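**Q** Let me see the structure of the following:
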Amino acid sequence: MFYRLARHRPALLGVQNRLRPPHAWREEHDGLIVFGDENQGGFTWLFDPSRPDPDVWIDQDGYELRRETAALTPVPWEPWRWPNDSTRFYVTPGVIAKTTDQWHENTSVWVGAVHRSVLRPLGRLGIPWTDFDG
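**A** Take a look at the predicted model:
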């Protein structure tokens, strides 16, 4: 229904940051569908078409946090505003993680766990951790 209305009122799709009409959606390599774009190409919005009520993912500057956060559940809060507006939280039993976009297309990932053994799977991701105690 939304897209039917947008055919008659294209501004509904956005002016600066835009939603793509379904014919312009494209699939990413991991099966997620890109359905929206930031006006300067800084990020895209994606969703998983296999889920009935999918989460919306943000892929900023081509950096994908999906491998770090794939086994974690996003906390359904608005982005935390410190140290900047991009901070997100994720959880799974025994783990809490925080991701924040940094300068120069870097992202910091902080993970806390009830026991260091819970962190072991993250050590196998090939991430150049600054400090890792798992």
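
**Q** drop to CA atoms for contacts and neighbour counts, all remaining ones
**A** OK.

**Q** next helix or strand past the longest helix along the chain?
**A** Among the segments of the chain that qualify as a helix by DSSP state H, the longest is helix 2-8. Read in the C-terminal direction, the helix or strand following helix 2-8 is strand 18-19, with elements assigned using DSSP states H and E.

**Q** I'd like the structure of this one too, to check against the first:
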Amino acid sequence: MLCKRLLPTLQSCLQRVPLRPFLAPVDTPTDFLVAPRLLTGVTPDWDKDNVQGWIAAQHRSALLPLSQLGISWQRCDR
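**A** Have a look, this model is predicted:
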């Protein structure tokens, strides 16, 4: 879960994919952001102050620039 205040900072590091939002199985729009070796998905959360997000990286070194954003990671799949 990401605080909505972090979203503009995250968007400044990544490029928005110029597509209509993808509708996940529960019809919540998912926007995709990309950078070299990174793919991020962002979707609204039930709590209006937060958004759900996930980040996939080709290699963990691609996550290093995001470490300065102050995101509290809930899970890291290896």
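
**Q** ok so, going back, on contacts alone, who are the packing partners of the longest helix of the first structure?
**A** Contact analysis of helix 2-8 of the first structure by 3 or more Cα pairs under 8 Å, 6 or more residues apart in numbering; DSSP states H and E lists no helix or strand as a packing neighbour.

**Q** Buried ones in it, by neighbour count?
**A** Using 16 or more other Cα atoms under 10 Å as the burial criterion, none of the residues of helix 2-8 of the first structure qualify.

**Q** now swap in stretch 23-31 of the second structure and tell me
**A** Neighbour-count burial for stretch 23-31 of the second structure, counted by 16+ other Cα under 10 Å, picks out 29-31.

**Q** What is the nearest of those residues to R75 of the second structure?
**A** Ranking these by separation from R75 of the second structure, with Cα to Cα as the measure, puts T30 on top at 19.5 Å.

**Q** The first structure: which residue goes with that closest one?
**A** Residue mapping for T30 of the second structure onto the first structure gives T87, with TM-score structural alignment as the criterion.
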